[in-house]
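Trainee: The sequence isn't on hand, but the structure is:
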C-alpha cells in the first residue's frame, strides 16, 4: 500500500509544482508561496480524491487538477490555523507567518483559495459550488475552535469542530473524486460517507497522538492544551475542581501535564477516545460496501485500517 501511495504522491507533487509555477510566476509574492510548499506534506487528500475517482471507473489524469484544488484549500487552511494558534513550527520548518509576516501569510492563504476555485471551475458548477461550501464549513469550524473554552465544550461541540474542519476536506476529497470520476449516485454517496468517517477518525487519532507526544517536551516548557475529545471526557468525568481549573487555564507546566495525563489514562479518557476512533474507522470501511471490488477500493479500505501508521509518518 505505502509503495502505491508514494507513487501517487509523486504524481500529485509534480502536478502541484507545475500549477504553482504557472500560476504564480508573475506574482510579487511568489517566493513565500514556494517557501511554504517546499516543506512538503502527505498529500493524503488529493490521493484519496484520485483513488475515489478510480474506484468508480474514472481516470487519474481527468481529476488531477481537482485533486490539486483540494490540496490548495487544505494548505490555505493550515496557514490560517498557524496564525491563529501562533505556531512556531510547520512540518519541521518555520511557518509562513513567522518566516514572513501575518499579513503576507493571510494574502497567500487567500491566493491559494482563489486558485483552488479557479481550478475547480473546469469541472462544472456542482463541483465548484460544493468546494465553496466546504471552504465556508472550514471557516465555521475554525471560528468554533477558536472561540470555545474547554470548560464549556461538550463532546458534540468537539465533534462538530472536527466535522467542519478536518472531516469536511476528507469528505470533499472522496465525494468530488467520485463525482468527477463519473460514479453513480449511490457510489458518490458511499464514498462521501467514507471520507467523512475517515476524517473524523483521522483528527481524533491525530489529537490523541499529540496529547501523548507532549511527553517529549522539555521540562521547562509551558503547555497549552487544545479542546480535544479525551480532555473534554476527562473534564466531564473527573470530580476535582482544582485539577479542572488548572486543566482549562491557558498554560500548564510539564510536570502538571504529566500528572493530568496519568489521571486521564486512569479514568478511561484515552480508552474512550480510542473506542470512538475505532467506531469511525469501522463505519468508513462499511461505507465502501456498495463500491465494486477493485484494487482502488482495497487501497481505500487499507488507508482506513492503517490510519495509525499514516498519522505517525
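Mentor: Done, it's in. Remember, it's a predicted structure, so these values are computed and weren't measured experimentally.

Trainee: switch to C-alpha atoms for all contacts and neighbour counts from now on
Mentor: Fine.

Trainee: Please tell me how far the closest residue to residue 202 other than its chain neighbours sits from residue 300.
Mentor: Distances taken as Cα to Cα, 6 or more residues apart in numbering place residue 307 nearest to residue 202, at 7.0 Å, with adjacent residues excluded. Note on residue 307: its distance to residue 300, by Cα to Cα, to the nearest Å, is 11 Å.

Trainee: Can you point out the buried residues in stretch 190-206?
Mentor: Residues of stretch 190-206 classed as buried: 190-205 (neighbour count, 16 or more other Cα atoms under 10 Å).

Trainee: just stretch 249-266 next, same as before
Mentor: Buried, per 16+ other Cα under 10 Å, within stretch 249-266: 252, 254, 256, 257, 260, 261, 263, 264.

Trainee: From the neighbour counts alone, determine which of residue 307 and residue 300 ranks first.
Mentor: More crowded of residue 307 and residue 300, by other Cα atoms under 10 Å: residue 300, with 23 against 17.

Trainee: So which residues of the stretch 151-300 of the chain form helices?
Mentor: 155-164, 166-180, 185-213, 229-237, 241-247, 254-266, 269-287, 295-305 (DSSP state H, counting those that start in this stretch).

Trainee: Show me what the last one is packed against.
Mentor: Under the contact criterion of 3 or more Cα pairs under 8 Å, 6 or more residues apart in numbering; DSSP states H and E, the helices and strands touching helix 295-305 comprise helix 44-55, helix 269-287.

Trainee: any chance of those helices in a markdown table, plus mean neighbour count and distance to residue 111?
Mentor: Putting the helices and strands packed on helix 295-305 into a markdown table (neighbours: other Cα atoms under 10 Å; distance: least, Cα to Cα, whole Å) gives the following:
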| stretch | mean neighbour count | distance to residue 111 |
| --- | --- | --- |
| helix 44-55 | 27 | 19 |
| helix 269-287 | 19 | 33 |
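
Trainee: also this one, for the comparison:
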C-alpha cells in the first residue's frame, strides 16, 4: 500500500502551533525567522509521512492513523525554533524534529491504552478501532522508527533519546502506581507531568540547539524552559479535560477522570475535602461514579453533572493559577538567551499555553 500524500499545511502553521500572531514578527529579520520555521516544518511534515510509511499494509495504516488525525506539531516547531539560535535548519535538525514528533505519536498510542481512552484528536482511539495489542505494537513500531532516525545523529543525540525514553516510562509507571504513603500526592503528580510531558518537550528544544551548532550555554536554559512549559501545558490539559465541548477537545468531558486518572483539579479537591464538607460531598460523588463497575445511565448523568461542578469549582481556578506559575517560571529561565525573535517566540509560546483554557 503506497503512503498517502501529506495533507496541505496551512500558511499560518507557526501561529497555530505556538500561538504566534503575524504582528509578533514586524521586522524583516523576524519575518525571515518565521519563514525559516514554516519552511522547516513543511520539510518535517513531508518527512513524517515518508518515515512513518511501512511496507506492511496493516502497519502502514495504523502507524499513520494519529498522524493524519491532525496535531499542532508543537515539539518539532520548538526544535526548529531553537535551531535558529545557531546555524538554523539543516538535515540533522529536520531529522531530529521528525524523530521527536514520532516519539510523541508513539507515546499517544500507549497512553490511550493505559488510560482506556475512547477518543483522540477527534477520532476513535487506535485501540478502539484495532484493539489494545495492535495499538501497543504500533506504538512500538514508531519508537523503533524514531530510534533509526536518531541513530544517524550521533552518540549525544542517542543518549538524549535514551534518557528521554527512560523518563517517559518512569513517568507512566509512577502515574500508574501512584504516590508512596510518605509522598505528597500533588508533588508526585507534578513530577509525573515533568517526566511524561516536560521531558520530551525539553528534548525537542535541546535537539535544536545541539544540532544547529548553537552555543553550548544555551542548552540548559532551553531544557529548563521546555520542562516547565511541558508541566504548564499538561495542567491546562487537565482543565480542558473538563470541557463540555468534545468538538473542540476531541474527547468526552472528563475523559481522564472517567479513566481514574487523578488530575490536578481532583487532587486539589481531595485535599480540600479533608476540611470542607461540600468538597467532600462532590469528591464522594466522583469517586462513586468513577469506580462503579456497572454504571447506569443515571450514574453517568450524575458523573457528568459532578464534572461540571468540578470545572466551575475554585480548585480548577487554582489549577489555572498553577499553570500560570509554571509558565512564568519557564519564561524566567530564558534570561540567558539573547534578545531577538527566538526569545520573543518562546515567551509568546509560554503565554499562549495558558491561554488555551479560555
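Mentor: Arrived safely. Since this is a predicted model, take the numbers as computed values, not measurements.

Trainee: In the second structure, what residue corresponds to the residue nearest to residue 202 of the first structure?
Mentor: Taking TM-score structural alignment, the alignment pairs residue 307 of the first structure with residue 353 from the second structure.

Trainee: Surely that match is in a strand?
Mentor: No: counting by DSSP: H, G, I helix; E, B strand; the rest coil, one finds residue 353 of the second structure to be helix, located in no strand.

Trainee: Surely it touches residue 233?
Mentor: Yes: Residue 353 of the second structure lies in contact with residue 233 (Cα atoms under 8 Å); the separation is 5.9 Å.

Trainee: Tell me the residue in the first structure aligned with residue 29 of the second structure.
Mentor: In the first structure, residue 29 of the second structure lands on no residue (TM-score structural alignment).

Trainee: Report the secondary structure element holding residue 29 of the second structure.
Mentor: Using DSSP states H and E, residue 29 of the second structure sits in helix 28-51.

Trainee: Kindly state which residue of the first structure is aligned to residue 324 of the second structure.
Mentor: In the first structure, residue 324 of the second structure lands on residue 278 (TM-score structural alignment).

Trainee: Apart from its chain neighbours, what residue comes closest to its match?
Mentor: Here the residue nearest residue 278 of the first structure, using Cα to Cα, 6+ apart, is residue 201, at 7.5 Å.

Trainee: Distance to residue 91 of the first structure added to the helices of the stretch 151-300 of the first structure, as CSV?
Mentor: Formatted as CSV, the helices of the stretch 151-300 of the first structure follow (distance: least, Cα to Cα, whole Å):
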stretch, distance to residue 91 of the first structure
helix 155-164, 21
helix 166-180, 17
helix 185-213, 14
helix 229-237, 24
helix 241-247, 27
helix 254-266, 23
helix 269-287, 24
helix 295-305, 21
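
Trainee: For residue 60 of the first structure, find the nearest of those helices.
Mentor: helix 166-180 (9.6 Å; Cα to Cα).

Trainee: what touches both of residue 307 and residue 300 of the first structure?
Mentor: Common neighbours of residue 307 of the first structure and residue 300 are not found (criterion: Cα atoms under 8 Å, 6 or more residues apart in numbering).

Trainee: so what's residue 93 of the first structure up against?
Mentor: Applying Cα under 8 Å, 6+ apart, the residues near residue 93 of the first structure are residue 39.

Trainee: before we move on, the earlier item: who wins for proximity to residue 140 of the first structure among the helices of the stretch 151-300 of the first structure?
Mentor: Among the helices of the stretch 151-300 of the first structure, helix 155-164 sits nearest to residue 140 of the first structure (Cα to Cα), with 6.7 Å.

Trainee: give me the stretch of the second structure that that closest one matches.
Mentor: The aligned range for helix 155-164 of the first structure is 186-195, by TM-score structural alignment.

Trainee: Please apply the same query to stretch 67-75 of the first structure.
Mentor: Under TM-score structural alignment, the match for stretch 67-75 of the first structure is residues 97-105.

Trainee: Mean per-residue distance, the matching stretch versus the first structure.
Mentor: On superposition with the first structure, the mean distance recorded for stretch 97-105 of the second structure (mean Cα distance after the TM-score superposition for the first structure) is 0.8 Å.

Trainee: Now find how far off-centre that stretch is within its chain.
Mentor: Taking Cα atoms, centre = their mean, to the nearest Å, one finds stretch 97-105 of the second structure lying 11 Å from the centre of the chain it belongs to.

Trainee: Then stretch 101-116 of the first structure?
Mentor: 18 Å.

Trainee: Can you mark which positions in that stretch are buried?
Mentor: 102, 104-106, 108-116.

Trainee: Can you tell me what sits against stretch 72-90 of the second structure?
Mentor: 13-14, 16-18, 33, 36-37, 40-41, 44, 93-94, 96-98, 100-101, 200-201, 204-215, 222, 342.
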